[in-house]
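**Student:** Structure for this input, please:
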Amino acid sequence: MFDRRGLMLILSSPSGAGKTSISRTILQQDPNLKLSISVTTRPKRANEVDGVDYFFKTVDEFNEMRDKGELLEWAEVHGNYYGTPKAAIEIELDAGRDVLFDIDYQGAIQLYERCPEDIIGVFILPPSIAELKHRLERRADDSAEVIRRRLTTAQQELKQWESYDYIIVNHDLDDSCAAVASILHSARMMPSRQKNLSNFISGLQSELDSIL
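**Tutor:** Below is the predicted model of the structure:
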């Protein structure tokens, strides 16, 4: 009904808790939600496509983007760099499209600091650490040492839960996706997102004045 500015939906979690699976599902379900494609220095996995899953960069290329101020946020995670290209995000928000960020807490904190009025943050928790470890072990690409490093990182990540607006315990993928969709729907109805809401309400008040 109203023109609105898009919002930035952040999904964060310890590695293996399910944020990427949730992200992929809600992106398929919601045509107005676009994925923020990060740049990263992480090696490309077998099933990943450059420009679709990530923009894969060398460390030198990444540092050049960071130094030029082309990244909205950046962080080092598990020895690799990740960042969000700035210009593309602003274009989407101004066009009224929502942008999904599948990022860790370091990037989320930077976004909260720089764009607090545009952020809705959701932190995804695993149902248990045993289940988290099991999910990590099912990944064929990760060695035992990588899994151990991710579990160690999870200790720090779990401490950040209070930084987020919403918390979801990912017992079931469908239920978790439905919860995220509900959060997104509610956020879109916030008065601050609807550009001409005050004019519409003024019109209603004028109509009332004319008949009273």
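**Student:** rest of the way, CA atoms for contacts and neighbours
**Tutor:** OK.
**Student:** Run through the helices of this protein in chain order.
**Tutor:** Using DSSP state H, the helices of the chain run over 19-29, 59-67, 86-94, 105-114, 129-137, 144-158, 173-188, 197-211.
**Student:** I'd like to know which of those lies nearest to I10.
**Tutor:** In terms of C-alpha to C-alpha, the element of these nearest to I10 is helix 105-114, at 6.9 Å.
**Student:** With distance to I167 and mean neighbour count as added columns, please give the helices of the chain in a markdown table.
**Tutor:** Shown next, in a markdown table, are those (distance: least, C-alpha to C-alpha, whole Å; neighbours: other C-alpha atoms under 10 Å):
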| stretch | distance to I167 | mean neighbour count |
| --- | --- | --- |
| helix 19-29 | 12 | 16 |
| helix 59-67 | 31 | 14 |
| helix 86-94 | 24 | 15 |
| helix 105-114 | 13 | 18 |
| helix 129-137 | 16 | 15 |
| helix 144-158 | 11 | 14 |
| helix 173-188 | 10 | 15 |
| helix 197-211 | 29 | 11 |
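**Student:** I have a second one here; can you model it like the first so I can compare?
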Amino acid sequence: EKEGIDYYFISQKEFEKKIKKKEFAEWAEVYDNCYGTSAKFLKESVSKNKKIVLSLDQQGALQIKKKYPKITSLIAILPPSLEDLRKRLKKRGETQKEIKKRTSVSSREIKFFKEKYDYKIVNKDLDDSLERLKEIINSATNNTRIKTDSTAVIAWQSLTSMKR
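**Tutor:** Modelled structure (predicted):
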């Protein structure tokens, strides 16, 4: 993760100030870290008709959907199974404690995604999943809707961070 590319890192104190000033379109605490999306960035991007893809947890995604319902599609990028998720987390160097915590949360989230999200992509193969995501983004920006069980503009998990 690089400053200014993947994230903009700020102190907890500064983050709390930005919350009070309502500078985030959405924010959440996830796995003991705080994340937020700049309201200014979103407004500027929307006004320029830019395609925006955000990697958010369910709290953040629902906040964005509530604020921008007509221009937001939610997509869940899901592991083929919880066992595959465990393997991916282990490969990334996560501790057993963290793997247990994340798979416990993920099993509940997967049920939620199936009910609340517009599209779902099962990430069996990174290249196929990326192509599917592109199709859905292009269809969403062309005001059409893909009639299959896949994708969108706000992603649960970044495709680029997923391991093959």
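**Student:** After superposition, what is the TM-score?
**Tutor:** Overlay of the two chains. TM-score (TM-score structural alignment, normalised by the length of structure 2): 0.83; 143 aligned residues with a C-alpha RMSD of 1.3 Å.
**Student:** Most distant residue from the centre of structure 2?
**Tutor:** Most distant from the centre of structure 2: K13, at 24.4 Å, with distances by C-alpha atoms, centre = their mean.
**Student:** Aligned against structure 1, show me the partner of that residue.
**Tutor:** Aligned counterpart of K13 of structure 2 in structure 1: D60 (TM-score structural alignment).
**Student:** Could you do K134 of structure 2 as well?
**Tutor:** Using TM-score structural alignment, K134 of structure 2 lines up with A181 in structure 1.
**Student:** was I right about its match contacting L27?
**Tutor:** No. Taking contacts as C-alpha atoms under 8 Å, A181 of structure 1 lies outside contact range of L27: 9.9 Å.
**Student:** so who does the match of K134 of structure 2 touch?
**Tutor:** The neighbourhood of A181 of structure 1, defined by C-alpha atoms under 8 Å, 6 or more residues apart in numbering, consists of I26.
**Student:** picking up where we left off before, go through the helices of structure 1 and name the closest to G79 of structure 1.
**Tutor:** helix 144-158 (10.1 Å).
**Student:** what's the mean deviation for the closest one versus structure 2?
**Tutor:** By mean C-alpha distance after the TM-score superposition for structure 1, the fitted helix 144-158 of structure 1 averages 1.6 Å away from its aligned residues in structure 2.
**Student:** how big is the angle separating that helix from helix 129-137?
**Tutor:** Inter-element angle recorded for helix 144-158 of structure 1 and helix 129-137: 130 degrees (by axes from the mean of the first three to the mean of the last three C-alpha atoms, to 10 degrees).
**Student:** residues in structure 2 matched by helix 144-158 of structure 1, start to end?
**Tutor:** So helix 144-158 of structure 1 sits over residues 96-110 in structure 2, by TM-score structural alignment.
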